[in-house]
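Visitor: Predicted model and sequence below, questions to follow.
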Amino acid sequence: MHGHIFMLLRRYVQTQYDHSTWLKLMQNAGLETLEFDHKTVYPDQHIYDLVGQAAQMTGIPAGELHEKFGEYLVPDLMFMYQKHLRPEWKTLDMIENTERTMHKQVRSEHAENRPPVLEVQRLNKNELFIDYISKRRMSGLAVGIVRGLATYFDEADRIEVLSTTSEEGEQVRIHVRRR
């Protein structure tokens, strides 16, 4: 997992809780000597350990924590990839174009970067399916990002996000619909 994600996770924990909570998470995950760098790719196990510890500490299921973190990521992602985005895009357009814009850029930056594959099927102007494919099994993050995009584009009250398969799998189908 890219170091930038860990740095954003640290900021998320510090803003939602406090710095001591982040230190406790790192300690409980056995990562207290590690300082994340935005240019380094770290083992996926680190994110599993941190989120697992956060779930134990808060009593919030890991999938729900992934969703909350995904929502939090959106403003930073939009800023980081703004040159790849079109001003007329809204939530569904962003989802439809993520693979060939942002994910393409992420993969080209570093050979070890492996964002999920998003196979998007646009059903009509107000509806699409996302087939999230990743060995990481973190589709909750994708669901959170979709919700975060809806908030970013001021469509949160009109966008429905439903996982239509188990959120635990390597391939998860997500149904997104604008009402």
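Guide: Alright, I've got the coordinates.

Visitor: contacts and neighbour counts: CA atoms only from here.
Guide: Noted.

Visitor: Measure how buried residue 109 is and give me the count.
Guide: Counted with other CA atoms under 10 Å, the neighbours of residue 109 add up to 11.

Visitor: Then the one 3 residues further on?
Guide: As a burial measure, the neighbour count of residue 112 was computed by other CA under 10 Å and equals 14.

Visitor: for stretch 92-111, how far is the first residue from the last?
Guide: 28 Å (CA to CA, to the nearest Å).

Visitor: My error: substitute stretch 8-25 in the last question.
Guide: Termini of stretch 8-25 sit 14 Å apart (CA to CA).

Visitor: one more structure, for comparison:
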Amino acid sequence: MHGAIVSSFKRYLDSALGEDIWRHAIEEAGLKGKTYMPVSIYPDEEMEALLSAAERACGLRRDDLLGDFGEWVIAPLMHLYKAMIPQDCDATGFLLNLQQTHERVLKLKDPEARAPGITVKRCGGGLVEIRYASTRNMGAMIPGAVKGLARWFHEEVELLASEPGQGGEETYVFRLSSGELTSQQVG
């Protein structure tokens, strides 16, 4: 797991749910004393253990925790990798290049690292289909991350459909459109 995700998960828990959640999670996961650096790669099992422990500590379901984290993590990641984002990009353009960008970032850190399979297809009428495939089973981050991207690019987003697949594969269909965000769409 990319260190930027694990270290961001700690920051998310600290700011959104309280520092006690992280302390409890890292201890329960058997990782007390471990420090996560954004520039490193860590075993997927450690993130899964932290996620499971955080789920128990805060009482949120795993998918809800991942969705909230997915939305929260976009702004810090966009700031971190700002140089890799074309200036004329919108949310759909960013999503269409997501897999390539994700792989490029990972390969800078570890040539052997494998990014999850994220296939994005523009369907017309502002519709975007995202297919996530990974044994990491973190697809529940996708709706939150797309919501966070829409906010970043000052666009509106609506999740129209989601369908679980087999072996960690999930498909989502979103409608993205330019425009001012309303408090109802953001919240």
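Guide: Okay, I see it. Just so it is clear, the structure is predicted and the values come from calculations on it, not from any experiment.

Visitor: you'd agree residue 66 of the first structure is up against residue 141?
Guide: Yes - counting by CA atoms under 8 Å, residue 66 of the first structure does reach residue 141; the two are 4.7 Å apart.

Visitor: Select the longest helix from the second structure.
Guide: Counting by DSSP state H, the longest helix found in the second structure is helix 62-80.

Visitor: what's the mean distance for that helix versus the first structure?
Guide: On superposition with the first structure, the average gap between helix 62-80 of the second structure and its aligned counterparts reaches 1.0 Å (mean CA distance after the TM-score superposition for the first structure).

Visitor: and that helix, what other elements does it pack with?
Guide: Counting contacts by 3 or more CA pairs under 8 Å, 6 or more residues apart in numbering; DSSP states H and E, helix 62-80 of the second structure is packed against helix 3-12, helix 44-58, helix 141-152.

Visitor: out of those, nearest to residue 92 of the second structure?
Guide: When these are compared by CA to CA, helix 141-152 sits nearest residue 92 of the second structure, at 8.9 Å.

Visitor: Mean distance between that closest one and the first structure after superposition?
Guide: With mean CA distance after the TM-score superposition for the first structure, helix 141-152 of the second structure averages 1.2 Å from its match.

Visitor: Now do that helix against helix 62-80: the angle between them, please.
Guide: Here the directions of helix 141-152 of the second structure and helix 62-80 differ by 40 degrees (axes from the mean of the first three to the mean of the last three CA atoms, to 10 degrees).

Visitor: What are the buried residues along helix 141-152 of the second structure?
Guide: 141-151 (16 or more other CA atoms under 10 Å).

Visitor: what stretch of the first structure does it fall on?
Guide: Aligned by TM-score structural alignment, helix 141-152 of the second structure corresponds to residues 141-152 of the first structure.

Visitor: which residues are contacting that stretch?
Guide: 63, 66-75, 90-91, 94-95, 132, 156, 159, 161, 163, 174 (CA atoms under 8 Å, 6 or more residues apart in numbering).

Visitor: so how far is it off the chain centroid?
Guide: Chain-centre distance of stretch 141-152 of the first structure: 8 Å, with CA atoms, centre = their mean, to the nearest Å.

Visitor: Repeat that for stretch 106-124 of the second structure.
Guide: Relative to its parent chain, stretch 106-124 of the second structure has a centroid offset of 12 Å by CA atoms, centre = their mean.
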